[in-house]
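**Q** Need coordinates for the following:
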Amino acid sequence: MHNQAALSLKSSYALFSSSPNALQNPKSCLSPVSRRCSYYSLLKCRGIEIPAVSKLRVASLSVGAGSVEDERIKSVGVKEIDVATLGNLCVDIVLSVPELPPKPLDERKAYMDELSKSPPDKSIDSQIFTVMDLNVVASNKYWEAGGNCNMAIAAARLGLNVVTVGHVGDEIYGRFLFDVLHDEGIGMVEMIEQKTVANLKDYETLLCWVLVDPLQRHGFCSRADFSAEPAFSWMSSLSIEAKMAIRRSKIVFCNGYGFDELSPSLLVSALDYAVEVGTSVFFDPGPRGKSLQTGTLEERKALEKYLRMSDVLLLTSEEAESLTGIEDPILAGQELLKEGIRTKWVIIKMGPRGSLLITPSSISCAPGFKVDVIDTVGCGDSFVAAIAFGFIHKMPLVYTLTIANAVGAATAMGCGAGRNVAALKQVMELVKGSNLKEDNRFWEDLLKAHTDAEQITLLTEVAVNGNSSHVQPVSLQKVISELIPKLECADRKQVGVC
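**A** Below is the predicted model:
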């Protein structure tokens, strides 16, 4: 796996202002989607259609007020949507650089000023150029859907019905993002409410620079990094459409980067509402988890609540150690389970080595797949999408890890995220190839201290007979024989009947 440098560089609006075509009159256009084609004004998702609610009526997240809107939301009982992503919608501007930005704030700002002098090419060509001259760098850019779009696209390609809940502006970047989501069969629901915003740039689509150096290390920077406030701090409550999307979804997914856009109070309100309406919550704190731990009191409380109230937590082994102070990833996962109120699964991502899925009574382990890694951006998001697939279809836990490892690895074989995340056929080819990156010594050392677990399963490439170990091996061939038909159904968009 390539090293990644997750930079916390969010530039000022002046640096990354999106377009002169920004909203001219926020009062007259409460949502940019209302002026777009009909599929933007309705929540549509692979045949699912929810009539749009008037933008002029915005209810609070409390559903006990007895309003017409509240009653309408209460009446929605069928969960036709598989996954709704919450916030973190952005356009990635991918750019090769001779070196990642320096650490001092003023030097980083000057560096980003230089990079933003010329507009990017929005070509879908995802080649990342290696350049050594900063004067050449500016022409070697392209656009891609980023943030939670990565997870949404990967989930849609697995045959799941997906909706994104968030905000994008009515400028060239926002229209680009809408078109990408629509082409992937993904619905879009605006969070915007009726409100006058003093700064028109506050409505603009969030941009994120994805900087790639010659060693394929990545730096990420977006516009709020130099601001103490979230990018969309003017939002105070979810729209009626957003609440309907959450209520109709089986899973709502939020990651730590959502805190860069939305206030902690709004994110907590969305969590509370999901719990109230029986929607499972997936939370991936990501690198932001560490900074949220030392953030404002509101941020710390929101992080703690997401860690305790989410159904599924997804972390790297480093992130799990950072949040718990425990180096052993299994013990760290068990600690998060113990501290949780609703937590069912804690999933630990360990890069090319594979992943763990920990429940109160079991430990499931799956080595990763051997692949030629080109780019690791989007691998974690793709992995989450496959975990959602397994969760929704109640697959055996080690099967869920297997497909998640495969989707993440298939994405790593490509260049960039967004529309470049793994296609389903790539995933099936990788699984059929049966080429695990097994490291028996690593797994033995990791598991030998956990013999007291009720059940430990480990994915293996070769079937093991008569094993007296406390670890129950599961043959990859057995998993493949049962997993491929499920994926073939997903490819035909008929997974629900398989």
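**Q** C-alpha from now on. contacts and neighbour counts both.
**A** Noted.
**Q** And stretch 140-155, end to end?
**A** Terminal residues of stretch 140-155 are spaced 29 Å apart (CA to CA, to the nearest Å).
**Q** Kindly report the same for stretch 205-217.
**A** Termini of stretch 205-217 sit 25 Å apart (CA to CA).
**Q** Next, the buried residues of that stretch.
**A** Using 16 or more other CA atoms under 10 Å as the test for burial, stretch 205-217 gives Thr205, Leu206, Leu207, Cys208, Trp209, Val210, Leu211, Val212, Asp213, Pro214, Gln216, Arg217.
**Q** now that stretch, how far from the centre of its chain.
**A** Centroid displacement of stretch 205-217 relative to its chain, using CA atoms, centre = their mean, to the nearest Å, is 17 Å.
**Q** Second chain to compare with the first, below:
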Amino acid sequence: MGNVVVVGSINMDIINRVERHPEPGETIHCLDTSYSPGGKGANQAVSSSLAGSSVTMIGAVGNDAFGEVLIKALHNYGVNSSAISIEEGTSGLAFITVDEAGENTIVLSHGANGKVHSDQLSINMLKGAYAVLLQNEIPASVNEAVMRMCREEGVLVYYNPAPAHQLNEYLYDLIDTIILNETEAALISGLQVTDVASAELSAAHFINKGIKNVIITLGSKGALFKSKDSREFVPAFSVKAVDTTAAGDTFIGAFAASQASGGSVKESLVFAAAASAITVTRVGAQQSIPRKEEIEQLLNSSKL
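**A** Alright, predicted model coming up:
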């Protein structure tokens, strides 16, 4: 089984639960406020670790009150945190508002995530690695440098372009697997994504640009995998969503862990869909991510 390396963000999530999201200019009361370790990078690292992978996290926290808490949380989830740097200033923060339907809005404050640098990832860390997971909550120059290092060392790049923005054309050839939701796929490809058929058109755009594998997650509609020579689709598990925070990160981390352990694409998609389904039934980011045993229990009790 290959290791998984995550280069990305580490945040403290400040979560406000509300009956509904406010209109522009409107002030409303929240039902409660909680603090939860998060960040796309850290969430994906925790997901891969709980799903059975050996995981190393590369990132940065501030020397504020949150920094030590964030590193300790990763350590407690079995993630190797020895390469995380402590920078002057604040840790990354995410201000999350969740309504009664479980839908969320998120405002990010980069903090120390903006100080992550590619020198933190050494060639030694890539030895034995199956894949490196990347997102868009650290400097784009770091992502590019890591992609090039992975290409030289023969390590797969799993890229989650979130928050979404247009990609430089020359990056496409450096990405082995791109994983996006409907909104991200639509923004980057320029093609509206509302269902499986439109997701296939968007996926074809990325493949034509040079990316080997594309996964588009469609929320309650399921997830689509597409490459030049193959296609897989898995429906979503039917659950009552309480909080969608970290659902996408859970899917990505679980998929990578399953692939690293030798699972087929179809097996890994189903495994990731089950992990994500469990996550949305719980509140918070990392604390909502399931362990491998829980995922397997859902798989064993389901007909999917």
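**Q** Which single one of the buried residues of stretch 205-217 of structure 1 is nearest to Asp183 of structure 1?
**A** When the buried residues of stretch 205-217 of structure 1 are ranked by distance to Asp183 of structure 1 (CA to CA), Thr205 comes first, at 18.8 Å.
**Q** Go ahead and confirm the closest one touches Arg175.
**A** No. In this structure, Thr205 of structure 1 is not within contact of Arg175 by CA atoms under 8 Å, at 9.4 Å.
**Q** What is the equivalent residue in structure 2 for Thr411 of structure 1?
**A** Under the alignment (TM-score structural alignment), Thr411 of structure 1 pairs with Thr279 in structure 2.
**Q** Hmm, its match is touching Gln286, no?
**A** No. At 9.0 Å, Thr279 of structure 2 does not count as touching Gln286 under the criterion of CA under 8 Å.
**Q** hey, what's in contact with both of the two?
**A** Common contacts of Thr279 of structure 2 and Gln286 (CA atoms under 8 Å, 6 or more residues apart in numbering): Ala246.
**Q** Burial check on the counterpart of Ile106 of structure 2 in structure 1, number of neighbours?
**A** Taking TM-score structural alignment, Ile106 of structure 2 has Phe220 as its aligned residue in structure 1. Phe220 of structure 1: 20 surrounding residues under other CA atoms under 10 Å.
**Q** measure Phe220 of structure 1 to Trp209 of structure 1 for me?
**A** Distance from Phe220 of structure 1 to Trp209 of structure 1, by CA to CA: 6 Å.
**Q** Same question for Ser249 of structure 1.
**A** Counting by CA to CA - Ser249 of structure 1 and Trp209 of structure 1 are separated by 31 Å.
**Q** ok, now Leu95 of structure 1?
**A** 7 Å.
**Q** same question, Ser317 of structure 1
**A** Taking CA to CA, one finds Ser317 of structure 1 at 26 Å from Trp209 of structure 1.
**Q** With Ile186 of structure 1 instead?
**A** 24 Å.
**Q** try Glu80 of structure 1
**A** In terms of CA to CA, Glu80 of structure 1 sits 35 Å off from Trp209 of structure 1.
**Q** go on, His167 of structure 1?
**A** Relative to Trp209 of structure 1, and taking CA to CA, His167 of structure 1 is found at 18 Å.
**Q** can you check Ser265 of structure 1 too?
**A** 27 Å.
**Q** now stretch 164-180 of structure 1: which residue numbers in structure 2?
**A** Against structure 2, stretch 164-180 of structure 1 falls on residues 57-73 (TM-score structural alignment).
**Q** what do we get in structure 1 for Glu268 of structure 2?
**A** Residue 268 of structure 2: Ser, not Glu. With TM-score structural alignment as the criterion, Ser268 of structure 2 lines up with Thr400 in structure 1.
**Q** does that match sit in a helix, a strand or a coil?
**A** Of the three states, Thr400 of structure 1 takes helix according to DSSP: H, G, I helix; E, B strand; the rest coil.
**Q** OK, contacts around it?
**A** Ala386, Ile387, Phe389, Gly390, Phe391.
**Q** Next, count neighbours for the aligned residue in structure 2 for Gly354 of structure 1.
**A** Applying TM-score structural alignment, one finds that Gly354 of structure 1 aligns to Gly222 in structure 2. When neighbours are defined as other CA under 10 Å, Gly222 of structure 2 has 18 of them.
**Q** wait, what's in contact with Gly222 of structure 2?
**A** Phe233, Val234, Pro235, Ala236, Phe237, Ala273.
**Q** Tell me which residue of structure 1 lines up with the third one.
**A** Put plainly, it is Pro235 of structure 2. Using TM-score structural alignment, Pro235 of structure 2 pairs with Pro367 in structure 1.
**Q** Per the alignment, Lys141 of structure 1 pairs with which residue of structure 2?
**A** Per TM-score structural alignment, Lys141 of structure 1 is aligned with Thr33.
**Q** Check whether that match sits in a helix, strand or coil.
**A** Applying three-state DSSP: Thr33 of structure 2 is strand.
**Q** Might one say that it is in contact with Arg17?
**A** Yes. Thr33 of structure 2 lies in contact with Arg17 (CA under 8 Å); the separation is 6.5 Å.
**Q** More neighbours: the two, which one.
**A** Arg17 (21 against 12).
**Q** The more buried one and Leu31 touch, don't they?
**A** Yes. Counting by CA under 8 Å, Arg17 of structure 2 touches Leu31, with 5.4 Å between them.
**Q** How about the secondary structure of Asp179 of structure 1?
**A** Secondary structure of Asp179 of structure 1, per three-state DSSP, is helix.
**Q** same check, this time on Ile278 of structure 2
**A** Applying three-state DSSP: Ile278 of structure 2 is helix.
**Q** need the contact list for it.
**A** Residues near Ile278 of structure 2 by CA under 8 Å, 6+ apart: Val239, Ser288, Ile289, Pro290, Ile295.
**Q** cool, and Ile484 of structure 1?
**A** Here Ile484 of structure 1 is in contact with Met428 (criterion: CA under 8 Å, 6+ apart).
**Q** ok, how many other residues are close to Glu153 of structure 2?
**A** 13.
**Q** same question, the one 3 residues further on
**A** The local packing count at Leu156 of structure 2 equals 19, with neighbours defined by other CA under 10 Å.
**Q** any idea what it aligns with in structure 1?
**A** Match for Leu156 of structure 2 (TM-score structural alignment): Ser280.
**Q** what sits against the closest residue to its match other than its chain neighbours?
**A** Using CA to CA, 6 or more residues apart in numbering and skipping the chain neighbours, the partner closest in space to Ser280 of structure 1 is Ile251 (4.7 Å). Residues in contact with Ile251 of structure 1 (CA under 8 Å, 6+ apart) are Asp82, Val83, Ala84, Thr279, Ser280, Val281, Phe282, Ala388.
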